[in-house]
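Undergrad: Pasted the sequence and its predicted model underneath.
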Amino acid sequence: MTSSSSATATQSSADPASQYHIDVMTAIARAVYPSAVSVEKSFIESRVFGRIEPKPGHFEGLITTIEAVDSYAQARFGGEITELPPGRRRQVLQSMGVTTVHPTADGTTAERVRFYLINDLLYVLFTSPKSSELTGIDNPPGHPGGREAYQRSPREDEQ
């Protein structure tokens, strides 16, 4: 785990994630997201770490879980998570128990990975402007629909 230790030591308080953390999270996103989604490092950097921290300590918890997944992959699967193919990365998460636990911020490692890492990845995917193309939901229930919805008469929606 030398790469994560040195990466953590070099990150500043203004920049919560090092390039190592962004690379690992990008690799995990490529395993978690549908194959139709093209994941770029810039997307992870801007949408996950570029947003306002949801709660104090959230990014610290996220970074800790990123390192935990990579350490687990190295110990149990013989390589860093970034070196494994997406299918193998999914196996890492399944083997950790991440796919069957309830997300809990202060729970077991699997529960924390689900809370911080997986939930953050899903949040940024579904709040991204591109998500409507993937999900087929242009206006989720409860969402006003944007400017175009206010420029149509109610009768146009009925047709």
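TA: Now that the structure is in, tell me what you want to look at.
Undergrad: Please count neighbours and contacts with C-alpha atoms only from this point.
TA: OK.
Undergrad: Thr109 - how many residues pack around it?
TA: With neighbours defined by other Cα atoms under 10 Å, the count for Thr109 comes to 18.
Undergrad: Who are the contact partners of it?
TA: Taking Cα atoms under 8 Å, 6 or more residues apart in numbering, we find Thr109 in contact with Thr65, Ala68.
Undergrad: do you know how far it is from Ser6?
TA: 22 Å (Cα to Cα, to the nearest Å).
Undergrad: for Tyr150, same thing?
TA: 52 Å.
Undergrad: Would you point out which residue is most central in the chain?
TA: Centre of the chain computed as the mean C-alpha position; nearest residue by Cα atoms, centre = their mean is Leu121, 1.9 Å away.
Undergrad: May I see the buried residues of the longest helix along the chain?
TA: In the chain, with assignment by DSSP state H, the single longest helix is helix 58-77. By 16 or more other Cα atoms under 10 Å, the buried positions in helix 58-77 come out as 59, 61-74, 77.
Undergrad: So which elements touch that helix?
TA: Helix 58-77 is packed against helix 19-32, helix 86-96, helix 109-112, with contacts defined by 3 or more Cα pairs under 8 Å, 6 or more residues apart in numbering; DSSP states H and E.
Undergrad: Okay, one more to line up with it:
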Amino acid sequence: MKLTRRDAVAALVGAGVIGGAGAAALARDGFQADSNAANGEGEGAEAVVAALVGTARAVYPSDVENVAAFVETYAATKLDRRPEFRAGAADALSDLDAEARITFDARFAALDPVENETVLRRTGAETAEPDPKGTTAERVRYYFVNEALYALYASPTGGELVGIENPQGHPGGTDSYRRGPDR
């Protein structure tokens, strides 16, 4: 299953990050990640995007393709339009990178998917309740794990994995509302 830019745009629309004009502009012009530091400590949007890509590679099903381009489109746009989210994610990334350095002597984004999964488990994000102001585990769950999963399952292609034919924000036409649940 291959994710596309269109899937990322649909997920952004579903999340209320962009509207019709924003979606058209993004589809036409692409995105530019903000490389400025979000928290004054060198954790800019590009580092957060790279960590979200690493998270997605760890938590997405193995048959999903084009993960990096999909997550980069989704995350760079969200981080650009939601500076509070970007700052919170950058703070959580500091803790995520600290755990990655302790465990594998490298930043989280530089690890392979199996190592990323190990770091996510070691932070406790696997079982934590998401909370943007909570513990490290809760913040990593909120900003990285849940965000990556939301992007996937809010997209038309990702929604098919779990039987959501028309994720929120993705028009499906009247035909989809006339069929019974057995199709």
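TA: Here it is on my side, so go on. Since the structure is predicted, the reported quantities are computational estimates derived from the model, not experimental observations.
Undergrad: what's the closest non-adjacent residue to Cys152 of the second structure?
TA: Actually, residue 152 of the second structure is Leu rather than Cys. Distances taken as Cα to Cα, 6 or more residues apart in numbering place Gly158 nearest to Leu152 of the second structure, at 4.9 Å, with adjacent residues excluded.
Undergrad: Which residue of the first structure sits opposite the one you found in the alignment?
TA: When the first structure is aligned by TM-score structural alignment, Gly158 of the second structure is paired with Ser131.
Undergrad: hang on, isn't that match packed against Tyr123?
TA: No - if you go by Cα atoms under 8 Å, Ser131 of the first structure and Tyr123 don't touch, sitting 10.4 Å apart.
Undergrad: gap between Glu72 of the second structure and Thr103 of the second structure?
TA: Distance, Glu72 of the second structure to Thr103 of the second structure, by Cα to Cα: 26 Å.
Undergrad: Over to Ala110 of the second structure?
TA: From Ala110 of the second structure across to Thr103 of the second structure, the span is 13 Å (Cα to Cα).
Undergrad: Over to Thr8 of the first structure. Which of the three states is it?
TA: With DSSP: H, G, I helix; E, B strand; the rest coil as the basis, Thr8 of the first structure sits in helix.
Undergrad: Give the full set of residues in contact with it.
TA: Going by Cα under 8 Å, 6+ apart, Thr8 of the first structure touches Ala17, Ser18.
Undergrad: residues near the equivalent of Lys133 of the second structure over in the first structure, how many?
TA: In the first structure, Lys133 of the second structure lines up with Asp106, judged by TM-score structural alignment. When neighbours are defined as other Cα under 10 Å, Asp106 of the first structure has 10 of them.
Undergrad: Now Asp106 of the first structure: which helix or strand?
TA: Using DSSP states H and E, Asp106 of the first structure falls within no helix or strand.
Undergrad: Pull the number of nearby residues for the counterpart of Gln91 of the first structure in the second structure.
TA: Under the alignment (TM-score structural alignment), Gln91 of the first structure maps onto Thr118 of the second structure. Using other Cα under 10 Å, Thr118 of the second structure has 18 other residues around it.
Undergrad: now the one 3 residues further on
TA: Other residues within reach of Arg121 of the second structure, judged by other Cα under 10 Å, total 14.
Undergrad: Now do it against Arg141 of the second structure, distance only.
TA: To Arg141 of the second structure, Arg121 of the second structure is 10 Å away according to Cα to Cα.
Undergrad: Where does the longest helix of the first structure end up in the second structure?
TA: The aligned range for helix 58-77 of the first structure is 85-104, by TM-score structural alignment.
Undergrad: contacting residues for the nearest residue to Gly61 of the first structure once chain neighbours are set aside?
TA: Distance criterion Cα to Cα, 6+ apart; nearest residue to Gly61 of the first structure, sequence neighbours excluded, is Tyr116 at 6.7 Å. Tyr116 of the first structure makes contacts with His58, Gly61, Leu62, Thr65, Pro103, Ala105, as judged by Cα under 8 Å, 6+ apart.
Undergrad: swap in Asp138 of the first structure?
TA: Residues in contact with Asp138 of the first structure (Cα under 8 Å, 6+ apart) are Ser132, Gly145.
Undergrad: And what about Ala21 of the second structure, helix, strand or coil?
TA: Put simply, Ala21 of the second structure is helix when judged by three-state DSSP.
Undergrad: What distance do you get for the nearest residue to Gly124 of the second structure once chain neighbours are set aside to Gly172 of the second structure?
TA: Sequence neighbours aside, Ala137 is the residue nearest to Gly124 of the second structure in space, at 5.0 Å (criterion: Cα to Cα, 6+ apart). Look at Ala137 of the second structure and Gly172 of the second structure: by Cα to Cα, they are 36 Å apart.
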